[in-house]
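# Provided below for reference: sequence and predicted model.
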Amino acid sequence: MGKKRRARMPIAEENGSSSDTVRPGDWVVVAELATPAFSVKNPEAYQVASPLPLPLPSTLLGGLMRGVSLLDSCTGGIASQSCIEKTGMMVKAAAPLSKPGQILGVEWEVVLRRLRKVLEPDSEKCSKKKNAGKRSNRALDELREMSDALLRGYITPYNPVYAVFVARNRDDINKIEKAIWYIDRLGDSESLVSARPVGRCQLAEVRSRSVNTPVALDSAVGGSFTVVYAPARADGTGGTRRIEAIAIAMPVKREAVERGYVIVYSEIEVEGSVYGCSVEGIEGRINVAVHESFHEVSGYGIWMPA
C-alpha cells in the first residue's frame, strides 16, 4: 500500500504563521558557522565518541538558545525552561544546509584527557581534594580519580557549515539574527565556532523534488545521503523525557580518495512538496530546499518547538 498523503496546508500570510508546520510564506535566516573543527557526538556510539557529519537540529537550536540567554531574553541559564520557551517563540525549526557537490571536509580522531566531576554537585569536594593533594603524597592518585581519556572524532571542514533557522513570524527575524552572533560552539567544548547571519529569504513551493536539508528517513526516496539516529524526542513541554528515536537522512556522502575518503555535500530526493528560497552569500548563492515534513525532524533532541 502507498503512503497516506498529508493534507495540504494553506499558504501562510506574509508575516508567517504560529503553526509548527513549515509552509510557503515562512521566513528563514541562513547562518554561516566557520570552525577549524567540530564534533557532534553520534548518540548511538558507545565508548568511542564518533562524530556526526553535520550537526543535528537540536545542536543548532541549543547554540541559538545560548544567544537568547546572553541577550538577556530569558532567565535561569541556557538550558532553563525560560530559554526553551523564548527560543520556541521565535524559531519553528532549524537544520544544517548542504551545498551539493561541494566538499564538506575530512574526519579524524584525537585522544582527549578530561577531568570528571568538576561540574557535578560534588565538584567542591573534588576541588578540596585537589588542593589538599598539593600538600600530600596522594595528590597524583586523587587527580587520577577525576581524570579520564576519551577517543573523540572531529570533522575538519574545507568550507563553512551553513544552517537555516525558520522564524515563526517575520518580526522574529531580527531577534534570530542577533542571537546567531552569540553561537560559539558546534558540539563539544573544543568545537569553537564563529557564527554570523548571511541572509534571509521567504519560502515558496518549488517544482524540485530534491532537498539539501535533513529529512526523516521514511521521506527519502533517492539521492545520496548518510543515515543517522537523532536523540530521543523531547516531550511537549520542552523536557528531556525519552519517548522515541528517529532515523534521519543527512545530505552528505563519503567519497573515496587516494588515502582515505572525504565527506561531500549531496541532495536527497523526496516525495511530497518541497519549499525553497536562496540568499547571496560571500562565496556565491546559498540555496535552501526543505521538505514539507521539515518540522517533524526539528523536534528531536533536548528541545522541541512549543
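That came through, no problem. Numbers count the residues shown, from 1 in each chain.
# Please make it C-alpha for all contacts and neighbour counts, starting now.
Noted.
# Residue 83 touches residue 67, doesn't it?
No - checked against Cα atoms under 8 Å, the pair residue 83 and residue 67 is beyond contact range at 9.7 Å.
# The longest strand seen in the chain: which residues count as buried?
Longest strand of the chain, by residue count under DSSP state E: strand 103-115. Using 16 or more other Cα atoms under 10 Å as the test for burial, strand 103-115 gives 103-107.
# closest to residue 257 among those?
Lowest distance from residue 257 to the buried residues of strand 103-115 (Cα to Cα) belongs to residue 106, with 10.9 Å.
# Thought residue 260 was touching that closest one, still the case?
No - at 9.2 Å, residue 106 does not count as touching residue 260 under the criterion of Cα under 8 Å.
# next, the one to line up against it:
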Amino acid sequence: MPSSQQPVALIMGASRGIGRQVAIDLSKNGYAIMLAAKTTSDASKTTPFPPDPNSSSSTINTVEREIREAGGQAGSIAVDVRDAAQIQNAIDETVRRFGALDVLVYNSGAIWWSSVENTPLKRFRLMQQINPEGLYATVQAALPHFERNGWKGRIVVVSPPIYSRFFRGKTAYAMGKVGMSVLVKGLAMDFVRQDRNQMAITSIWPASSIESAATEHNKSSDKSYKKDLRKPTIFSDAVVEMLRAPANIVNGLLDTDEDFLREKCGVTDFSKYSIVPGSTPRRIMPEKFPVLEVAEQDDEGQRMDSAKIRASKI
C-alpha cells in the first residue's frame, strides 16, 4: 500500500483526543505524520509537557513534539478546513516535506447537538463547512496525489454508520455527519467501478463514548460519568488495523471501533480500554445497523456524467 519506504499520513484534526491518539499510534507503527488543525502554539514553552491531551494546551505543535521526542518523524501545519486554499496547501506541503501521501485521516469536526429550533442557522452552516464540506475539499485535494501514487492509498473518515436513531435530537449535526458517510460509500463505489483496487475509503465511529474534550465538557461533578468512557486507544487501534487490512475488506465500510476489532481482528476482551478499571462502558451505538444496499443495486440504467456533458458543450 505505501508509495514510499516510510508511509506518510496526513491527519486533519490532530491536536487533541482521538486525532492526537491516532497520530501517536500511527507514528509508533512506522508512519511519518503531518499534523493539521486550526490552533497552534509554542510547544517549546508548554509546561508541563506533555499537556493534558483533552485540553486547549494540546495542539498540533505539542503533538509534533511528542512524536519527535519518541523518535518518530512529524511535521505540523495550521489549517482552517473552511478554506480550500489552506487545505490544498496542507496536502501539497505534506508531499513536499515527506515525499508522498499514503494515508489521509479526516478527524476535523464541529459539534452542536440540539433540536432544529434550537440550532441557529449560523451554527448549522459552521457544521456543514467543517464536517461534509471540509471533508469533500480535503478528499478532492488529495486524489491527484493518490493518482500519482498509482491509486494506492487509504482515506479514513470519522463519521457514523447510517441509521435513524442518529438523527434524533441533533438533526443539523446528523445532516453533515451522515453526508460524510455518504461520501465514503459513493467514493468507494467509484474506486471499484474504476478498478482502483488498491484504494480504500473507510468510515469509523466510536461504539462507546471516548474520553475527549467533548466528554470532559459534559462531565458530572461526581466523576461517575467516567465509568461509561473508553480510552482513545481503542479508536487508534482500530484505525491501525483498518490500514493493515486488504483494501477490498475496508473500502466503503462504515463501522465502529469495537465492532471492527471484534469482527475483523478477533478481539474479545475490551477491558483494557475502560477509563475506570473493571467497568463496562455503555454502548452508544446499536448492535446491528441497517443494510443500505437494495436489490437493484447494480441496475443504474443510463449513467449520466454532468462533467462530461458540460465538457462536450465547450
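Received it, and whenever you're ready, just let me know what you need. Since the model is a prediction, treat every value here as computed from it, not as a measurement.
# TM-score them against each other, please.
After superposition, the two chains reach a TM-score (TM-score structural alignment, normalised by the length of the first structure) of 0.24; 132 aligned residues with a Cα RMSD of 6.8 Å.
# rewinding a little: could you export the buried residues of strand 103-115 of the first structure as CSV, including distance to residue 126 of the first structure?
Formatted as CSV, those follow (distance: Cα to Cα, whole Å):
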residue, distance to residue 126 of the first structure
103, 45
104, 41
105, 40
106, 38
107, 35
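# Can you tell me which of these is nearest residue 157 of the first structure?
residue 105 (4.1 Å).
# Look up the closest residue to the closest one, ignoring the ones flanking it.
Residue nearest to residue 105 of the first structure in three dimensions, not counting chain neighbours: residue 157, with 4.1 Å by Cα to Cα, 6 or more residues apart in numbering.
# do the same with residue 162 of the first structure
residue 32 (4.7 Å).
# For the second structure, which segments count as strands?
Using DSSP E, strands in the second structure cover 8-12, 32-37, 74-78, 103-106, 152-158, 198-205, 254-256.
# Next up, identify which helix or strand the closest residue to residue 109 of the first structure other than its chain neighbours is on.
Spatial nearest neighbour of residue 109 of the first structure, chain neighbours left out: residue 153 (4.2 Å); criterion: Cα to Cα, 6+ apart. In the assignment (DSSP states H and E), residue 153 of the first structure maps to strand 147-157.
# Let me know the angle separating that strand from strand 103-115.
170 degrees (axes from the mean of the first three to the mean of the last three Cα atoms, to 10 degrees).
# in strand 147-157 of the first structure, what counts as buried?
Buried-residue list, strand 147-157 of the first structure, by 16+ other Cα under 10 Å: 152-157.
# Need those in TSV (columns: distance to residue 94 of the first structure).
Output for these, formatted as TSV (distance: Cα to Cα, whole Å):
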residue	distance to residue 94 of the first structure
152	25
153	24
154	22
155	20
156	22
157	20
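# Which single one of those is nearest to residue 284 of the first structure?
For these, the nearest to residue 284 of the first structure is residue 157 (17.4 Å; Cα to Cα).
# pretty sure the closest one contacts residue 33?
No - between residue 157 of the first structure and residue 33 there is no contact under Cα under 8 Å: 10.2 Å.
# The residue nearest to residue 162 of the first structure: neighbour count?
24 (other Cα atoms under 10 Å).
# Repeat that for residue 68 of the second structure.
Quick note: residue 68 of the second structure (other Cα under 10 Å) scores 14 neighbours.
# Kindly report the same for residue 122 of the second structure.
Neighbours of residue 122 of the second structure (other Cα under 10 Å): 8.
# distance of it from residue 37 of the second structure?
Taken as Cα to Cα, to the nearest Å, the spacing of residue 122 of the second structure relative to residue 37 of the second structure amounts to 21 Å.
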